[in-house]
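[1] Next input, structure requested:
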Amino acid sequence: MPRPLNTLPKAHLHLHFTGSMRHSTLIELAREQGLHLPDALEQDWPPKLRATDERGWFRFQRLYDIARSVLTTPEHVFRLMREAAEDEAAEGSRWLEIQVDPSGFAPRFGGLTSTLELMLESTRRAAEHAGIGIAVIVAANRTRHPLDANTLARLAVQYTDHGVVGFGLSNDERRGEARDFERAFRIARRAGLISVPHGGELLGPRSIEQCVSDLDADRVGHGIRATESPRLMERLADRQIACEVCPSSNVGLGVSERAADVPVRKLFEAGVPIALGADDPLLFGSRLLKQYELARDVYEFTDTEIAELARQSIRSSTAPESVRKELLQGVDDWLTA
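    Reported below is the predicted structural model:
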């Protein structure tokens, strides 16, 4: 009888704010406001996406922007985070690091600062409600000017003692090289924030190498294309730089044809730390638990190996040492039960 994966303590380190919304909540809020949703977000959900070309990424981003548009009041923000925290707790996720970009919401919530404060308050309430730990990563958009990233980095630094733990870089990595954002990451790292840029999803090893060399990455969002370079995998393993691998997202965006093609096993066996993530459940139709089910059912990880995946997610997190010890003990208990 396989051990239940929802009782395995784990950390979730790759989840985006808007993308964490429940599909049922999207539908409900849209109807309340009389907003028309495209078929891809309603009866054809989850949408069929293929973002490996520019047109496909534009379609993905358009759906994401439409989903964001239903969040028009602070109460909507509180609801999204409360429900996301409930979903995390139900799946055994005891520590969540959620990525937010205040820029997309700033016009409706009074600017960057007030938007970030709203999001931080929503995570504080949600964490208390669900009984899990939640921290925030402020993520810049690589399709915008690096000066905008500098502004976000300075904002993030102001809240290092109020829930912000890291600084990231997201969106289409083909639209801006990581090294262009070096100054923003230097601002963030000097204040003690971890560096967690996306790389190695739509582009190959060079994108990851820039994240590591130019942005001093502590973790890399996705990172699966590292398997194309044994030298890079060795570097990630030696420095214990985790890859936040999101199998369902990789398939949903057409980066991999099938879940079996996502090189989770290859990274694991090379000694690269892995933190499984759901990325944007709203658009890919599955949350964190599904990624652990894939580890067991598709990648044929044993329970001992699955427990190690959970440990790697916890060790790669910014959770306080006391929380890490508690969660790691919970993993051991799960394995010996």
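[2] Please count neighbours and contacts with C-alpha atoms only from this point.
    Will do.
[3] List the buried residues for stretch 79-93?
    Across stretch 79-93, burial judged by 16 or more other CA atoms under 10 Å covers 79-89, 91-93.
[4] Please disregard the earlier target; I meant stretch 270-283.
    So, applying 16+ other CA under 10 Å, buried residues of stretch 270-283: 271-283.
[5] re earlier: can you put the buried residues of stretch 79-93 in CSV and add secondary structure?
    Output for the buried residues of stretch 79-93, formatted as CSV (DSSP: H, G, I helix; E, B strand; the rest coil):
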residue, secondary structure
79, helix
80, helix
81, helix
82, helix
83, helix
84, helix
85, helix
86, helix
87, helix
88, helix
89, helix
91, coil
92, coil
93, strand
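[6] and those, which two are the farthest apart?
    79 and 92 (20.2 Å; CA to CA).
[7] mind listing what the closest residue to residue 199 other than its chain neighbours touches?
    Nearest residue to residue 199 in three dimensions, chain neighbours excluded: residue 208, at 5.0 Å (CA to CA, 6 or more residues apart in numbering). By CA atoms under 8 Å, 6 or more residues apart in numbering, residue 208 lies in contact with 199, 200, 220, 223, 226.
[8] For the comparison step, fold the sequence that follows:
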Amino acid sequence: MDEERIAAIRGLPKVELHLHIEGAAPPAFIRGLAQEKNVRLDGVFDERGGYAFTDFVHFLSVYEAATSVLKSPEDYARLTTAVLEECAENGVVYAETFISPDFCGGGDVGAWQEYLHAIREASDRAETSLGITLRGIVTCVRHFGPETAKRSALCAAETAGDWIVGFGMGGDENQGKQRDFAYAFDMAREAGLRLTTHAGEWRGPREVEDAITDLRIERIGHGVRAYEDLALVDKLVENGIVLEVCPGSNVNLGVYPSLSRHPIERLRERGVKVTVSTDDPPFFHTTMADEYEALARTFGWDEEVFAEIARTSAEAAFCDEETRKAVMKRLDA
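    Modelled structure (predicted):
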């Protein structure tokens, strides 16, 4: 594929559904905030100034250490602005970001509302100045346990609406079972929130099956190891379950040894609704434009395939119909 074609693909309008707000923090932003607060972040950065980690569990600890300098609603407002500037620069016109009340107010509803207000104000400013629309998905953290998840679900239920549009779960997939968190997901569902959860990244196909059966979700974060069970792949197709695929993340963390071994193309060919996201982009040295370029070079995807991916993403977004129509118009343009 020639470089002019690659440049055109990088410049396409994009929709991102799987983005952790703290994980999208530019390293320079976190370092600057730490300096302002006189906080030492030993072991968080490498000699080039990027985030330093060795495996998934270490990644989680570095993530939480970096997040520790975000201590106020104002910090999260500044973070939101920095993240959306990066997204807009890479052609993202609509994004959904995972936000955890555990990091934003310690699970207290009142404190969470203050954080959320600041984040939303920054989001509104970015929509006016940058043309990018952001919506929030409240997430519980799996390795913090089911009781903590209930507090997150309460925060989500109390702030459900046109900006907080979903509820999900991230964290260490190797801790506990999906069904352990069913109560929290039921709370969120009753509040009118739409549901997603991380599954099938580290554990195999059974984890994806459990997410569908026990939590009754409509999207799955990652979900790529479902390909190891083709009957399950057919079930994803039959039920219209959307996968929030993060190819660069999967390769950088060692789920797959290379992008050419990643199953995203095989899943798409079998009819699974796949989308493309960055997960925690600076941790994995990627952007949405980089993801598009890598997929184009590896699988030969052309503009038509990426347009299909973007429309699938917009259709799967948890936003209201008015917002979806506006996003679709931008994609069509």
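[9] that older thread, of the buried residues of stretch 270-283 of the first structure, just say which sits nearest to residue 60 of the first structure.
    For those, the nearest to residue 60 of the first structure is residue 283 (8.4 Å; CA to CA).
[10] tell me which element that closest one falls in.
    Taking DSSP states H and E as the definition, residue 283 of the first structure sits inside helix 281-284.
[11] can you tell me what part of the second structure that helix aligns to?
    Helix 281-284 of the first structure corresponds to residues 281-284 in the second structure, going by TM-score structural alignment.
[12] residues of stretch 228-239 of the second structure that come out buried?
    232, 233, 234, 235, 236, 237.
[13] Quick check: the second one vs residue 182 of the second structure, distance?
    Spatial separation of residue 233 of the second structure from residue 182 of the second structure under the definition CA to CA, to the nearest Å is 23 Å.
[14] Next: the fourth one.
    When distances are taken as CA to CA, residue 235 of the second structure and residue 182 of the second structure turn out to be 21 Å apart.
[15] Also the last one?
    Applying CA to CA, one obtains 23 Å for the distance of residue 237 of the second structure from residue 182 of the second structure.
[16] Look at residue 332 of the second structure and say how many residues are nearby.
    By other CA atoms under 10 Å, the residues close to residue 332 of the second structure number 10.
[17] neighbours around the nearest residue to residue 91 of the second structure once chain neighbours are set aside, how many?
    Counting by CA to CA, 6+ apart, residue 91 of the second structure lies nearest to residue 13, which is 5.0 Å off, once chain neighbours are set aside. Residue 13 of the second structure sits with 22 neighbouring residues when counted by other CA under 10 Å.
[18] what's the matching residue for residue 13 of the second structure over in the first structure?
    Residue 13 of the second structure maps onto residue 9 in the first structure, by TM-score structural alignment.
[19] What's the separation between that match and residue 297 of the first structure?
    On the measure of CA to CA, residue 9 of the first structure and residue 297 of the first structure end up 19 Å apart.
[20] can you pull out the strands in the first structure?
    10-16, 93-100, 133-141, 164-170, 194-199, 219-222, 242-244 (DSSP state E).
[21] could I get those strands as JSON lines with distance to residue 308 of the first structure?
    Listed next are the strands of the first structure as JSON lines, based on distance: least, CA to CA, whole Å:
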{"stretch": "strand 10-16", "distance to residue 308 of the first structure": "10"}
{"stretch": "strand 93-100", "distance to residue 308 of the first structure": "15"}
{"stretch": "strand 133-141", "distance to residue 308 of the first structure": "20"}
{"stretch": "strand 164-170", "distance to residue 308 of the first structure": "24"}
{"stretch": "strand 194-199", "distance to residue 308 of the first structure": "21"}
{"stretch": "strand 219-222", "distance to residue 308 of the first structure": "17"}
{"stretch": "strand 242-244", "distance to residue 308 of the first structure": "13"}
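[22] for those strands, which one sits closest to residue 331 of the first structure?
    Closest among the strands of the first structure, using CA to CA: strand 10-16, at 7.9 Å.
[23] Give me the residues contacting that closest one.
    So strand 10-16 of the first structure is in contact with 92-100, 221, 244, 246, 275-280, 288, 310-311, 313-314, 317, 327, 331, going by CA under 8 Å, 6+ apart.
[24] what about it, how far off from the second structure?
    Superposing on the second structure and averaging over aligned pairs (mean CA distance after the TM-score superposition for the first structure), strand 10-16 of the first structure comes out at 0.9 Å.
[25] can you give me the angle that strand makes with strand 164-170?
    For strand 10-16 of the first structure against strand 164-170, the angle by axes from the mean of the first three to the mean of the last three CA atoms, to 10 degrees is 50 degrees.
[26] gap between strand 10-16 of the first structure and the chain center?
    Once both centres are worked out by CA atoms, centre = their mean, to the nearest Å, strand 10-16 of the first structure turns out to sit 5 Å from its chain's centre.
[27] can you name the two of the buried residues of stretch 228-239 of the second structure that are farthest apart?
    For these, the farthest-apart pair by CA to CA is 232 and 237; their separation is 8.7 Å.
[28] Find the residues that touch each one of those two.
    Counting by CA under 8 Å, 6+ apart, nothing touches both residue 232 of the second structure and residue 237.
[29] Give the buried residues for stretch 158-168 of the first structure.
    159, 160, 163, 164, 165, 166, 167, 168.
[30] residue contacts, the third one?
    So that's residue 163 of the first structure. Counting by CA under 8 Å, 6+ apart, residue 163 of the first structure touches 120, 134, 135, 136.
[31] For the second one, give me its contacts.
    To tie it back to what came earlier, the one meant is residue 134 of the first structure. With contact set as CA under 8 Å, 6+ apart, residue 134 of the first structure has these partners: 95, 96, 97, 98, 123, 124, 127, 163.
[32] next one: the first one
    Contacts of residue 120 of the first structure were listed using CA under 8 Å, 6+ apart, and they are 136, 162, 163, 164.
[33] try it again with 10 Å
    With contact set as CA atoms under 10 Å, 6 or more residues apart in numbering, residue 120 of the first structure has these partners: 78, 81, 100, 114, 126, 134, 135, 136, 159, 162, 163, 164.
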